[in-house]
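# need a structure here:
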Amino acid sequence: MSDSLLGLDEPPQPRQEAYRVLARKYRPQTFSELIGQDAMVQTLGNAIKRDRLAHAFLLTGVRGVGKTSTARLIAKALNCIGPDGQGGPTIDPCGVCEPCRAIAEGRHIDVIEMDAASHTGIDDIREIIEASRYSAVSARYKIYIIDEVHMLSKAAFNGLLKTLEEPPAHVKFLFATTEVNKVPVTVLSRCQRFDLRRIPAEMLAGHFARVSAAEGVEAEPEALASIARAAEGSARDGLSILDQAIAHAGLEGGGVRAEAVRQMLGLSDRGAIRSLFGLLLAGDALGALAALRGQYDLGVDPQAVLRTLLETVHGVTLAKLGSDATSGQSAEEMKALEDWAAGLSFPALHRLWQLLLRGHDEVAKAALPIEACEMALLRVIHASQLPDPGELARQLANGSVSVSAAAAPASTPAEPATPASMAELVTHLETNKRFQLAQQVRDYLRPVRFDGSEFEFGAARELPHDFIKELGAALRESTGVNWRLKCVEEAGALTLREQQAASEAAERDAVLASPVVAAAIEAFPDAELIGWTNSRSNQA
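Sure, this is the predicted structure:
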């Protein structure tokens, strides 16, 4: 067989370069590419110009804001020799000299990176101490970059102290950590500390737009704004999400769309949240619960719904203050926020914030998240129908309303011959001295349909086996009508007991969220609100 058939005379095929994720591909190579850290860059630049360089730097901040990238940039800045080989330390390293290229590629012999998470012991630090005594091989400074330095053991920290306090002139230490509170104060006092800020969402969105353009991918501004918010100030997290969104878009050329990003991240549709917020303000309990279930059926986390509602309240408050719109807001969203801002007072907004924040915390810990979210929304609705506690207190003080008028219901409707709702059914049973049945209806039944003498319901817990038979007989005796009672599998609305609990909690939260009570509790942190409902009833 000839060599040509074996392919031996064919030129070797070039090896395809492995794909690099966006977070690595767009790692900043100069300080000008490092976004959101202008104060730190200015401080470093001034220190280099004045030759006032510290021997140890500590870089802190949340994940993905550029701590390790900054450490490498500092290493390049200190060891750059310029294109002509005659340069000195500079805040704008050239990127073309051998030290710059070697550091960028991670192969410079005098720039040693160590991950403290996997090198935690005193033996690892002893190696650094011994090696630091020798001059740099080819660079101006020998630089040690220790990532996640808080992971070092106590013995390792103690072994490093003396060298860190009086290092050789040719050695620089660069530490990075996400948990600066775990670094001993003896180490902190020997370092120049830089706290890297979370990157603002609008700045991240602009950065992602530039990356998308460089990748030749079309991306909707709203999609990039959603990614920026989900990144929570982390450029690396945001680029990882953008990478996923580009892959999610596929090869059809559709680009990165806001709806696709929401589905990918399990985020709630902001338009749907605005509708839900409007239903809450209107006091439409059934509509609000249906809207919540619609989002839940789409796969949206109940906690994410409450988080977006909190963002909406915050946006309304900023709009009421006259603040500029945030990045990524549509004209429709800005108009809605302005309309709500015009109709809501600051006390009402503060009360909404407190109620939703409490609901968010409850859902995070709840065994039944969607049910806890429903209860939280019902609490908000009931609270919106209550009088403002501050205004009510002022009216009571000036005598424009009496205590009994404030506490008593507006009217007491007469009981119909045939109950028309589950609440009337409970009252009817109690009037006819069927107290056990009344308690079971109030505590266990979740109404699905109540139409005349036809009553369909779900059960919050297992009912006695003869419950329906006994209830039907009692109603037939007291109303003279044969009732059609049916227990169904549907969840139904809340039981009367659950509704009462939500209403009482909403009333209490409304009082706690009022400016007067909030100020009192802030002044007296150990104070508690005791017996609000009982005290009202006693006064009435």
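# going forward, measure contacts and count neighbours with C-alpha atoms only.
Will do.
# helices along the stretch 101-250 of the chain, start to end?
Applying DSSP state H, counting those that start in this stretch to the stretch 101-250 of the chain gives helices spanning 122-131, 154-165, 185-188, 201-214, 221-231, 235-249.
# and this one, please, so the two structures can be compared:
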Amino acid sequence: MSDQQSFIVTARKWRPLKFADVVGQDHITTTLKNAIAANRIHHAYLFTGPRGVGKTTCARIMARAVNCTNAVDYEPCNQCDSCRDVLEGRSVDVIEIDGASNNSVDDIRKLRENAKYAPLHGRYKMYIIDEVHMLSTNAFNALLKTLEEPPPHLIFVFATTEIHKVPATILSRCQRFDFRRMEVASIVGHLRTISTAERITIDEASLVSIAKKADGSMRDSQSIFDQVVSFCGDSITAAAVADALHLIDADFYFEFSDAVRDHDVKRMFDLSRQVIARGYDLQECLIGLMEQYRNFVTVSTTEGNDRIEADAGRTER
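Predicted coordinates:
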């Protein structure tokens, strides 16, 4: 097999396989584990939050955990036949549905008909409906009766990034779990673990740049990490990351804030022209300036830098 054929993107290769592996969502993984331990499994769960923070991953872990035949501490073993079937996408008891492309009332009627039948192998039959907010109004209405009076073997897990589009009648029948945006420190720590395991040399400033660019999404950070590795190879520096991602250098923000402090309008215009001429993202520039002044205010009012999301060099400045 060629290197191209054997390459697996980081987000897939490092997808968590147990609740304990999930980063930054302890309030959710603890609750789900406790529910399984106490045999208080609800018939419908609604996972909501930004993209790439673990909604579908937690749904799959739960699907394996509730049917695992060799569970340890209520975590899936990922070795038994039931777990392997789910991992390999061939389980008849765990069905994943894309709500965006299976959103008609006819699709939901088929689901309801199949949901009546008991699971073939495990204790539960689980339906994971991703992007559930994309279902039509009639499709949501068709789900109501099943959610109201589900058979004892049935579990639904709905995942959405747009909770406001899910009808209140559906919300009231589900346990809602709000997934959090990832903190920069959590993303940096996880990327550091990955880079060490993959034998990639990368400095702290580079990790922070990638984490901030991901905007709270662990999956996005791993995709960006792959992009940077393709550009830099196995040795990554902050300057190379800035080139790869076309990021505005931190010096720009310090120069601009200095110009503002000195009332140097000409310098401000010159710096602004440079940003436009080099094709930088103007929204990213404005966000960077807001962050710069937020950091100034934070340091001046709290007499500390522990609340600043930046690498050590920028923090010291």
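# so which of the helices of the stretch 101-250 of the first structure comes closest to Leu276 of the first structure?
Leu276 of the first structure lies closest to helix 221-231 among these, at 19.0 Å (C-alpha to C-alpha).
# show residues contacting the closest one.
If you take C-alpha atoms under 8 Å, 6 or more residues apart in numbering as the criterion, helix 221-231 of the first structure is touched by 201-202, 204-205, 208-209, 237-238, 241-242, 256-259, 261-262, 327-330.
# JSON lines for the helices of the stretch 101-250 of the first structure, including distance to Glu374 of the first structure and mean neighbour count?
Listed next are those as JSON lines, based on distance: least, C-alpha to C-alpha, whole Å; neighbours: other C-alpha atoms under 10 Å:
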{"stretch": "helix 122-131", "distance to Glu374 of the first structure": "54", "mean neighbour count": "14"}
{"stretch": "helix 154-165", "distance to Glu374 of the first structure": "48", "mean neighbour count": "16"}
{"stretch": "helix 185-188", "distance to Glu374 of the first structure": "47", "mean neighbour count": "13"}
{"stretch": "helix 201-214", "distance to Glu374 of the first structure": "30", "mean neighbour count": "18"}
{"stretch": "helix 221-231", "distance to Glu374 of the first structure": "24", "mean neighbour count": "23"}
{"stretch": "helix 235-249", "distance to Glu374 of the first structure": "30", "mean neighbour count": "20"}
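# would TSV of these with distance to Leu280 of the first structure be doable?
Below are the helices of the stretch 101-250 of the first structure laid out as TSV (distance: least, C-alpha to C-alpha, whole Å):
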stretch	distance to Leu280 of the first structure
helix 122-131	59
helix 154-165	54
helix 185-188	50
helix 201-214	28
helix 221-231	24
helix 235-249	32
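# what residue of the second structure takes the place of Ala506 of the first structure?
Aligning on TM-score structural alignment leaves Ala506 of the first structure without a counterpart in the second structure.
# which parts of the stretch 351-500 of the first structure are helices?
Using DSSP H, counting those that start in this stretch, helices in the stretch 351-500 of the first structure cover 369-384, 389-398, 403-407, 422-431, 435-444, 467-479, 496-513.
# buried deepest among those helices, which one?
Highest mean neighbour count among these (mean count of other C-alpha atoms under 10 Å): helix 369-384, with a mean of 22.
# what range in the second structure matches it?
Helix 369-384 of the first structure covers no residues of the second structure once aligned (TM-score structural alignment).
# can you name the residues in contact with that helix?
280-281, 283-285, 288-289, 292, 296, 302-303, 306, 352, 355-356, 358-360, 362-363, 366, 502-503, 505-507, 509-510.
# could you count how many residues lie near the closest residue to Ala37 of the second structure other than its chain neighbours?
Spatial nearest neighbour of Ala37 of the second structure, excluding adjacent residues (C-alpha to C-alpha, 6 or more residues apart in numbering): Tyr74 at 6.2 Å. Neighbour count for Tyr74 of the second structure, taken as other C-alpha atoms under 10 Å: 19.
# what's the match for Tyr74 of the second structure in the first structure?
Alignment note (TM-score structural alignment): Tyr74 of the second structure maps to Ile91 of the first structure.
# quick revisit: got the contact list for the residue nearest to Ala37 of the second structure?
So Tyr74 of the second structure contacts 33, 36-37, 65 (C-alpha under 8 Å, 6+ apart).
# just put the helices of the stretch 351-500 of the first structure in CSV and tack on distance to Asn181 of the first structure.
Output for the helices of the stretch 351-500 of the first structure, formatted as CSV (distance: least, C-alpha to C-alpha, whole Å):
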stretch, distance to Asn181 of the first structure
helix 369-384, 33
helix 389-398, 42
helix 403-407, 51
helix 422-431, 56
helix 435-444, 49
helix 467-479, 60
helix 496-513, 33
